[in-house]
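In: Sequence first, then the predicted structure:
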Amino acid sequence: MRDGEKLLIVALTVWRIVHGQIWISVSRYLTAKGAKRIVNKSIEFDQVDRERTWDDQVIFYSLGFYLAKLFHSLHHTQFRTNYALFMPMYDYIYGTNDKSSDSLYETSLEQEEEKPDAIHLTHLTSLDSIYHFRLAFSSLSSHPLSSRCYLILMRPLTIIISFILTSFSSRTFVFERNRFRDLTIHSHLLPKFSSHYKSQQQKESINKMIETAILEADKKDVRVMSLGLLNQGEELNGYGEMYVRKHPKLKIRIVDGSSLAAAVVVHSIPVDTREVMVLREEEHSMIAGFIGGHCKENLVLTTNYSPMIWLVGDRLSKEDQKKARKGTLFIPFSQFPPSKLLKDCFYHTTPAMIIPDSAQNIDSCENWLGRRVMSAWRVGGIVHALEGWEEHECGLEVPMANPPRVWEAATTRKQRVLFEMVSNHWFCRL
């Protein structure tokens, strides 16, 4: 075989992979939007695990992907019809074609885009995170975010995709759809990386995208929007308060989720703990303002590093960690997890909760969190929508009574939706 023929085979193979992934991503995007959905069934982690072993290469051969997918979908609901995927003429020859194929196709085209009850707005974190979202590789999104060796080999392609996504996309878009009882929850992506939020040049464009997303959701009568990760930064928009002040007639409620995050942090502290250390004065003041009550007395701003329980934020340095005693438990109150430097210490997950079994269409992990675990900021928006609260929950003037109220709403069975604390087995010891 000549070298040119070998290169042609490699080129065709790569094209098949890219072509197939494009159709997969488009299909998942339409499913997340709720538009032209064929089968109204949820996808869970067990299905994702099963499909990892399937030979899905057949989808790479057809440009008529959507029509073929619709035709074959009836086989999975009727079982004795529409066996073929891309060659339906055999079903017509042998009489196994489903007579409702054409009507299903027409109905799906007329289906309007689904209106969510609540939206969670997040953003990209690291370069490799573009592959971790549900629209990309389900084999990656179904596990906590971590580096993979083969992703390093894909770094040139990653940089190209990242440049195109962040430079030419000026709007947020939906990438995930979940159900909680009667509520439909969408997750939207702001196409910027964490590094962009540190740039003053990007601040205006990021705020513009967030503001546009809020106003568009408000026009669609979405009830709640929660701001995830750095979309609620104090320097960026005052924890979301900027949008509320600029648009006082908003019907949609903005939630930064800090109340529930604070409650989760407090309940993550082991029982009978007498002393909890905070490293910096501004962090001590912020946490003390949220927890209030007698718990504030046990919150110590110290420099002797003797307490065994540390509440840590994004500014935790390697030098700080090296001063911790053996067996120290680090409990982050920040959006991002600390670097895990010490092998003889414990690291708690970032503020998060286990979602109830009744939640549907849960088939991907939220960043570095485990399966069926959501960040407290995201859960805060869901609870706000479930409770039907009419006030905003964002900014520096959040009432002090909010953490207990949100905690009670999240952990009681009043709504028959019970979020649980992430148990001790989520402590990570290196």
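Out: Thanks, I have the structure now. Here the structure is a predicted model, which is why all the values come from computation and not from measurement.
In: rest of the way, CA atoms for contacts and neighbours
Out: Will do.
In: what packs against the longest helix anywhere in the chain?
Out: Ranked by number of residues, the top helix in the chain under DSSP state H is helix 3-33. Counting by 3 or more CA pairs under 8 Å, 6 or more residues apart in numbering; DSSP states H and E, the packing neighbours recorded for helix 3-33 are strand 173-180.
In: can you give me the angle the strand it packs on makes with helix 3-33?
Out: 50 degrees (axes from the mean of the first three to the mean of the last three CA atoms, to 10 degrees).
In: could you point out which element follows strand 173-180?
Out: Remark: after strand 173-180, the chain's next helix or strand is strand 183-190, criterion DSSP states H and E.
In: Show me where the protein has its strands.
Out: 118-123, 173-180, 183-190, 224-227, 253-255, 276-278, 299-301, 309-312, 329-332, 346-347, 352-354, 373-375, 420-421, 428-429 (DSSP state E).
In: Out of those strands, which one sits most buried?
Out: strand 224-227 (a mean of 29; mean count of other CA atoms under 10 Å).
In: angle of the longest helix of the chain against strand 183-190?
Out: Using the same axes, to 10 degrees: helix 3-33 against strand 183-190 is 140 degrees.
In: Can you give me the buried ones in helix 3-33?
Out: Across helix 3-33, burial judged by 16 or more other CA atoms under 10 Å covers 16, 19-21, 23-25, 27-33.
In: hang on, the earlier thing: I'd like to know which of the strands of the chain lies nearest to Gln202.
Out: Gln202 sits nearest to strand 183-190 of all the strands of the chain, at 12.5 Å, using CA to CA.
In: residues contacting Val26?
Out: When contacts are counted by CA atoms under 8 Å, 6 or more residues apart in numbering, Val26 touches Leu135.
In: Flag every buried residue along stretch 85-104.
Out: 85-86, 88, 91, 96-98, 101.
In: Figure out the length between the terminal residues of that stretch.
Out: One end of stretch 85-104 to the other measures 16 Å (CA to CA, to the nearest Å).
In: what about versus this one:
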Amino acid sequence: MVPTLSAWPWENLGPFKYLIYGPFLAQVLYSRTQEDSMKNNWCLHILIICFLRACMYQLWNSCSSMLFLNRNRRILEQGVDFKQIDKEWDWDNFVILQALMASIACSIFPFLSNLPLWDSRSLIVAIIFHMGVSEPIYYWAHKGFHGNYLFTHYHSFHHSSPVPQPFTAGSVSFLEDIVLSGVIGIPLLGTCLIGCGSIYMIYGYVLMFDLMRCLGHCNVEIVPHQLFEKFPTLKYFLYTPTYHSLHHTEMDTNYCLFMPLYDALGNTLNSKSWELHKKNSSNSGKNWRVPDFVFLAHVVDLTSALHSPFVFRSFSSTPFMTKIFLIPFLPIVFVVMLVMWAKSKTFLFSFYGLRGRLHQTWVVPRFGFQYFLPFARDGINKQIEEAILRADRLGVKVLSLAALNKNEALNGGGTLFVDKHPNLRVRVVHGNTLTAAVILNEIEEDVKEVFLTGATSKLGRAIALYLSTRRVKVLMLTISSERFQKIQKEVPTEFHKYLVQVTKYQAAKNCKTWIVGKWITPREQSWAPPGAHFHQFVVPPILPFRRDCTYGDLAAMRLPDDVQGLGSCEYTMERGVVHACHAGGVVHSLEGWNHHEVGAIDVERIDLVWRAALKHGLKPVSTLKPKNL
């Protein structure tokens, strides 16, 4: 049974909870259209404040998640996983509740609707109320919530988030937020009751209150320790992210709201607070933990750039889909793209832990279409090369190249960098061996004929050679007889008959297994017979034009169940699923292989890589029945 006042009244409404703001908006519109003056302008102020508060928390969360800026300042190094994100999904419930409580206060005290815009005394008086009344009340209330009954039924939910984040501050029970709303309301109402209230005081105090809550929960130490060394008394009046983080890791200490003074008076001050703060602040100039594996990704397009974990955390925690709410942000992304295009460096995107090893994703700040611009080729290769050399200097063991970063026309599948730098300690991997294995695993055992586009590419060649030695007829779509014959000569003569060159899509009109390695139009798809299945390793994926056919996803694998700190989806992949080339790099790292995997795929290693992936707990995600190669 759920304890009284634990669950939120609108818990089951989902996104429809925002309709609660409807009456406020309706009142604003009515006042503007039907009345001579905005008599009920308090509704407008409530809506504006709610919007600003939401922006405050979102911006703080974005800044604290920008690993490329603050990786050396993080207090707890582990990432925020999907479980925590789901727990904190409705973090903004407190904003709705406090909007309702503000409207009740305005109804009870009509003078609140006629406050002056400015009063020079108001903010000072509000701060005095806060320091002298709100802080001690919160301290004792918070300490009370750590009692056995209240903690178990109300406060444990807040502490269930392993990594403090700005959104964690709002993830509390209904009862807790009622108490917190009272703590916020005391300085506001008290200042107004003694005749010092003003509109700017309400805005200023509420936003300062949120700013301080975000500061404490941001998990990034930004308060310099030199400040407290120069002004020792200040440390009792200003808490730090380290100070509040200790409350989440050692819960019976550091109960204060924003002022450690009350912890000192109540004898609940953690003795490690200042020493640990100095350590975290001093570490900001030092190198972070070196990852064992790096996946070098790239941006696909303008909208997918907004799928980054440091933009909208909830959006990036689900598979990417173009959403209407992204449209207003596109001009901003376009400007950022131009800046990145002019001058930019590879930056840290996200990370997760697997088998005790740190895996990071670095991003080459180039958009997908830029890879196909001839004049951009040298610049992109230079950035990839710099990332490889940086990984080599740091001591990274394996660096895996994402889709377009290993384009054959761009750098020969990574051979350009390995040939240029023969003494690299970091292993450069394109991961295509596992990609080929995933695609081959999807093909049913009784298939006797397949149609292959992109047949002379790295993956196309490997798939054709592998299938032909298994006595599967491969219709290889290519107009280059020379390239076809070169591939055909790689298998023994007895298997030559299983590799057949075709130059038109009409040749596959009776073939129900298509393997697409080159983008095909709806018209070209029309040549497939009804019931055909389209396997694919083309980026971007082909359009699912045929309703009488089925379409496979891009080659991918699910990471092992013991992966830690993973909180964002890899483009359109489901949670915990990564592209096969990414998974191929993971396997390379876990196996400790010392060779580079660049250029042409070694067909003889396809079975070996597949078995290694399964051994380490990676799983195929195909909806088709898998088979062991």
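Out: Received, thanks. This one's a predicted model, so the numbers in the text were calculated from it and none came from an experiment.
In: so what number do they get for TM-score?
Out: Once superposed, the chains reach a TM-score of 0.88 (TM-score structural alignment, normalised by the length of structure 1), with 420 aligned residues with a CA RMSD of 3.0 Å.
In: Distance to Ser339 of structure 1 for the strands of structure 1 - can I get that in TSV?
Out: Formatted as TSV, the strands of structure 1 follow (distance: least, CA to CA, whole Å):
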stretch	distance to Ser339 of structure 1
strand 118-123	20
strand 173-180	28
strand 183-190	25
strand 224-227	24
strand 253-255	28
strand 276-278	17
strand 299-301	22
strand 309-312	11
strand 329-332	11
strand 346-347	9
strand 352-354	18
strand 373-375	18
strand 420-421	22
strand 428-429	12
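In: can you tell me which of those strands comes nearest to Ala11 of structure 1?
Out: Here strand 173-180 is closest among the strands of structure 1 (CA to CA), at 29.4 Å.
In: helices and strands around the closest one, which ones?
Out: Partner elements for strand 173-180 of structure 1 (3+ CA pairs under 8 Å, 6+ apart): helix 3-33, strand 183-190.
In: what's the closest of the ones you listed to Thr302 of structure 1?
Out: strand 183-190 (38.6 Å).
In: OK, contacts around the counterpart of Leu330 of structure 2 in structure 1?
Out: With TM-score structural alignment as the criterion, the equivalent of Leu330 of structure 2 in structure 1 is Arg155. Shown in contact with Arg155 of structure 1 (CA under 8 Å, 6+ apart): no residues.
In: Next one: Arg155 of structure 1 relative to Lys192 of structure 1, how far apart?
Out: Separation of Arg155 of structure 1 from Lys192 of structure 1 (CA to CA): 17 Å.
In: ok, now Ser25 of structure 1?
Out: 19 Å.
In: swap in Asn231 of structure 1?
Out: 10 Å.
In: nearest residue to Tyr466 of structure 2 other than its sequence neighbours?
Out: Spatial nearest neighbour of Tyr466 of structure 2, chain neighbours left out: Val603 (6.6 Å); criterion: CA to CA, 6 or more residues apart in numbering.
In: Need the counterpart of that neighbour in structure 1.
Out: By TM-score structural alignment, Val603 of structure 2 lines up with Met400.
In: Please verify my assumption that that match contacts Ile287.
Out: No: if you go by CA atoms under 8 Å, Met400 of structure 1 and Ile287 don't touch, sitting 11.2 Å apart.
In: Between the two, which is the more surrounded one?
Out: Taking neighbours as other CA atoms under 10 Å, Met400 of structure 1 and Ile287 compare with Ile287 leading, 18 against 13.
In: surely that one meets Ala262?
Out: Yes: with contacts counted by CA under 8 Å, Ile287 of structure 1 reaches Ala262, the gap being 7.5 Å.
In: what do those two both touch?
Out: What both Ile287 of structure 1 and Ala262 touch, as defined by CA under 8 Å, 6+ apart, is an empty set.
In: who touches the residue mapped onto Ala136 of structure 1 from structure 2 in this structure?
Out: Aligned against structure 2 by TM-score structural alignment, Ala136 of structure 1 finds its counterpart in Val311. Contact analysis of Val311 of structure 2 by CA under 8 Å, 6+ apart lists Ser62.
In: contacting residues for the spatially most central residue of structure 1?
Out: Geometric centre of structure 1, nearest residue: Glu366, 4.1 Å, by CA atoms, centre = their mean. Residues near Glu366 of structure 1 by CA under 8 Å, 6+ apart: 144-145, 373-375.
In: now the residues you listed in a markdown table, with distance to Pro307 of structure 1?
Out: As requested, those are exported to a markdown table (distance: CA to CA, whole Å):
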| residue | distance to Pro307 of structure 1 |
| --- | --- |
| Pro144 | 30 |
| Leu145 | 31 |
| Val373 | 29 |
| Met374 | 29 |
| Ser375 | 27 |
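In: With respect to Asn304 of structure 1, which of these is nearest?
Out: Distances from Asn304 of structure 1 to the contacts of Glu366 of structure 1, taken by CA to CA, are shortest for Ser375, at 31.6 Å.
In: so what corresponds to the closest one in structure 2?
Out: Aligned by TM-score structural alignment, Ser375 of structure 1 pairs with His579 of structure 2.
In: Burial check on Thr623 of structure 2, number of neighbours?
Out: 9.
In: What's the match for it in structure 1?
Out: In structure 1, Thr623 of structure 2 lands on Asn424 (TM-score structural alignment).
In: Could you do Asp392 of structure 2 as well?
Out: Under TM-score structural alignment, Asp392 of structure 2 pairs with Asp218 in structure 1.
In: gap between the equivalent of His247 of structure 2 over in structure 1 and Arg52 of structure 1?
Out: With TM-score structural alignment as the criterion, His247 of structure 2 lines up with His75 in structure 1. To Arg52 of structure 1, His75 of structure 1 is 21 Å away according to CA to CA.
In: These two: which is more packed in?
Out: Taking other CA under 10 Å, His75 of structure 1 and Arg52 do not tie; His75 has more neighbours (18 against 11).
In: what's in contact with stretch 179-194 of structure 1?
Out: Under CA under 8 Å, 6+ apart, the answer for stretch 179-194 of structure 1 is 32, 115-127, 165-166, 169-178, 206, 209-210, 230, 358-361, 382, 386, 417.
In: Mind listing what's buried along stretch 594-608 of structure 2?
Out: In terms of neighbour count (16+ other CA under 10 Å), stretch 594-608 of structure 2 has its buried residues at 596-601, 603, 606-607.
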